[in-house]
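>>> mind looking at a prediction? Sequence and model below.
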Amino acid sequence: MLNVNLRHLHYLVTLAETGNFGAAAARAGITQSTLSAAIRGLEEELGAPLMDRSGRRMQLLPFGETVVERARDIIAQVGELPEYAARSARPLTTRLRLGMIPSVAPFVLPKLLRSLRAAHPDLSLSVREGLTQSLLAEIRAGRLDAAFIAHMPSVEEFEYTAVAEDPFLVALPPRHPLSGRAALTLADLASDRLLLLDQGHCLREHVLTALGRDGLVDEHDVRAASIMTLVQLVDFGTGITLLPRIAVDAGAVSGTGITLVRYESPSAARRLVVAWRARSYRRSDYLALAEHIRRHCLPGSDGAAAAE
């Protein structure tokens, strides 16, 4: 039977994150010799080397990479045990650390905070806005519990539940020649300058997919850091963009001269999901959160739920 020390798993994960024995030892608050002995002890217990120490920088072996991922999972599950015991009788009654992407947070968060306070007063919610990949990395590391994001291929390693389909609308500048159309296709938009969010935003990738990535010339697009900046650029006549309905229904284009037209494409929507680490003890919490968002936080919902 294996006799693996949880503290040693923490040391291994820290070493993998820093890539250096000295930096890892400093972060863990131990000496480098103690760290080295702990890693060697872990290798002896597992019966195989975890890393290649022959170069100037420590390099995890394939087996070591697998063990690090399992160690993160074990550490996160152990960390959840006290909260799991505390909330086993009722969901959404303790702490929940939630990530949200920037193309969702401004349009959902106000309703979410109000409605959760009313429906689940014992819940301690903290919210972090960030790009999809960074939020997923925070979940892997145990620093976030779940994230409300748009589905991407990188979500497949997590468990998740769909919350809503979020269709795209074409946002046209004032007096644009196509503003009288009931619907538009990719061919209709080929000659217009495309406005996009900057690299790293999943909304950028969804828009590129919806508009046909191969037909776009990247050096001609204009990039922004937020949906509201895109709205201002379109209103000024700089170009066109696709806006998610969740932003439009929350008033993103109010007070502008922008015309919104339905976009026809097999990829004319993104799927919004709540994602969390697979095999989490708190699965019932995350399913309850997703259901709460569906009922109370999307456009058209009441946004001020009574206690459930």
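Noted; the coordinates are in hand.
>>> can we go C-alpha only for contacts and neighbour counts from here?
Will do.
>>> residues in contact with residue 75?
6, 9-10, 142 (CA atoms under 8 Å, 6 or more residues apart in numbering).
>>> let me know the closest of these to residue 132.
residue 142 (15.4 Å; CA to CA).
>>> now the contacts of residue 75: which count as buried?
Buried positions within the contacts of residue 75, assessed by neighbour count (16 or more other CA atoms under 10 Å), are 9-10, 142.
>>> among the residues you listed, which are in strands?
Nothing among the buried ones among the contacts of residue 75 maps onto strands, per DSSP state E.
>>> these two touch, right, residue 223 and residue 200?
No - with contacts defined as CA atoms under 8 Å, residue 223 does not count as touching residue 200, sitting 11.4 Å away.
>>> and the buried ones among the contacts of residue 75 as a markdown table, adding distance to residue 264?
As requested, these are exported to a markdown table (distance: CA to CA, whole Å):
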| residue | distance to residue 264 |
| --- | --- |
| 9 | 51 |
| 10 | 50 |
| 142 | 40 |
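>>> second structure for comparison follows:
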Amino acid sequence: MTLRELQYLVELARLGNFHRAAEVCGVSQPTLSTQIRKLEEKLGVTLVERNPRQTVLTPVGEEIVARAREVLNGVQDIVDISVRHRKSGAGRLRLGVFPTLGPYLLPLLVPLIGGRFPGLQLQLLEEKSELLLDRLRAGGLDAALLALPVRDPALQVTPLFQEPFLLAAPCDHPLARQQTISVDDLSGQQLMLLEDGHCLRDQALSLCHRWGADEITGFRTTSLETLRQMVAAGMGVTLLPKLATCGPLSQGDKLRFVPFRDQPAPSRTIGMVWRRSSARVGLLRQIAKLTVSAAGLPAA
């Protein structure tokens, strides 16, 4: 068998469709289908169940795909090692980040990475945390910036910094008139939150329940920017992470960001996560240090 055949099989397993897998692999659908059949003949087993709507792996197919991912990851590690030895800092880095952090941290981080590693090709993926973890485990990412905790013995988790939460309130809201607030001030308040699937929603709900606050029923949104605009329109209050309240895009004359005076203040821990088997640990640790510098927040 060849590495190309394994790549075809892994992409087919990921996408569940011969046509889409062929497009990703840069071959025609008949070519990909033929190569998969040849692989099945070599191995003497059926790897996929074929039907008009989707392609489903057989049980032995699932086992072989899992091992094929490990093989392909190992090959990529070999390529990365050779590139680093040819030219320090060169090569490709695939970095994932979740949506409530990426738009605010990446504009600060990417220039630092470019200045420190001018030969590094940076590929960024912004997705929800669970999807990033799936891609990381499957070898589709080299590392991901995530809100902790992350518990997986196959992954190295490095805490980076603490990001405080601030209350975002319309300027005419009673809490907006205060310089600082206490968590006790949120008792009885109703907050606008993100939709299911966002780690920030889970964190905010946990804090709300602890403080005696609650979620506004019948309202959920997909982005922090929508939340910000709804607050500015006087629709309610919400919690925003510190980095989302900084910079020119966050400013406005219709809302205020009020910090908490409690010690410790409500916050989330941001960390970098990569596979323990990664051959790029040295580079990833340097990227982690640059991330702490870019955020400008207390180290975790």
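Alright, I've got the coordinates. The structure presented is a predicted model; accordingly, all values stated were derived computationally and were not measured.
>>> re the thing from before, among residue 223 and residue 200 of structure 1, which residue is more densely surrounded?
Between residue 223 of structure 1 and residue 200, counted using other CA atoms under 10 Å, the more crowded position is residue 223 (16 against 13).
>>> can you pull the contacts of the more buried one?
In this structure, residue 223 of structure 1 makes contact with 195-198, judged by CA under 8 Å, 6+ apart.
>>> can you classify it by secondary structure?
strand (DSSP: H, G, I helix; E, B strand; the rest coil).
>>> what about the buried ones among the contacts of residue 75 of structure 1, which are in helices?
The subset of those located in helices under the criterion DSSP state H comprises 9-10.
>>> can you show me the helices along structure 1?
Using DSSP H, the helices of structure 1 run over residues 6-18, 21-28, 32-46, 62-87, 105-119, 132-140, 202-211, 227-236, 245-249, 283-296.
>>> between these, which one is closest to residue 269 of structure 1.
With respect to residue 269 of structure 1, and counting by CA to CA, the nearest of these is helix 202-211 at 7.7 Å.
>>> other SSEs contacting that closest one?
Counting by 3 or more CA pairs under 8 Å, 6 or more residues apart in numbering; DSSP states H and E, the packing neighbours recorded for helix 202-211 of structure 1 are strand 195-197, strand 269-276.
>>> and residue 290 of structure 2, what's its match in structure 1?
Aligned counterpart of residue 290 of structure 2 in structure 1: residue 292 (TM-score structural alignment).
>>> that match and residue 285 of structure 1: what is the separation?
Relative to residue 285 of structure 1, residue 292 of structure 1 is positioned 10 Å away (criterion: CA to CA, to the nearest Å).
>>> overlap of the contact sets of the two?
Taking CA under 8 Å, 6+ apart as the contact rule, residue 292 of structure 1 and residue 285 have no neighbour in common.
>>> burial measure for residue 15 of structure 2, as a count.
Count around residue 15 of structure 2 with other CA under 10 Å applied: 15.
>>> my read: it touches residue 21, true?
Yes - contact criterion CA under 8 Å: residue 15 of structure 2 and residue 21 qualify, at 6.2 Å.
>>> just curious, which of the contacts of residue 75 of structure 1 is nearest to residue 301 of structure 1?
Closest to residue 301 of structure 1 out of the contacts of residue 75 of structure 1 is residue 142 (31.5 Å), distances taken as CA to CA.
>>> list the contacts of that closest one.
By CA under 8 Å, 6+ apart, the contact set of residue 142 of structure 1 is 72, 75-76.
>>> kindly recompute the last result at 10 Å.
When contacts are counted by CA atoms under 10 Å, 6 or more residues apart in numbering, residue 142 of structure 1 touches 72-77, 79-80, 97, 136, 277.
>>> not counting its neighbours along the chain, what's nearest the counterpart of residue 224 of structure 1 in structure 2?
If you follow residue 224 of structure 1 across to structure 2 using TM-score structural alignment, you land on residue 221. Closest residue to residue 221 of structure 2 in three dimensions, ignoring its sequence neighbours and counting by CA to CA, 6 or more residues apart in numbering: residue 194, at 4.8 Å.
>>> I'm done for today, thanks for sticking with me.
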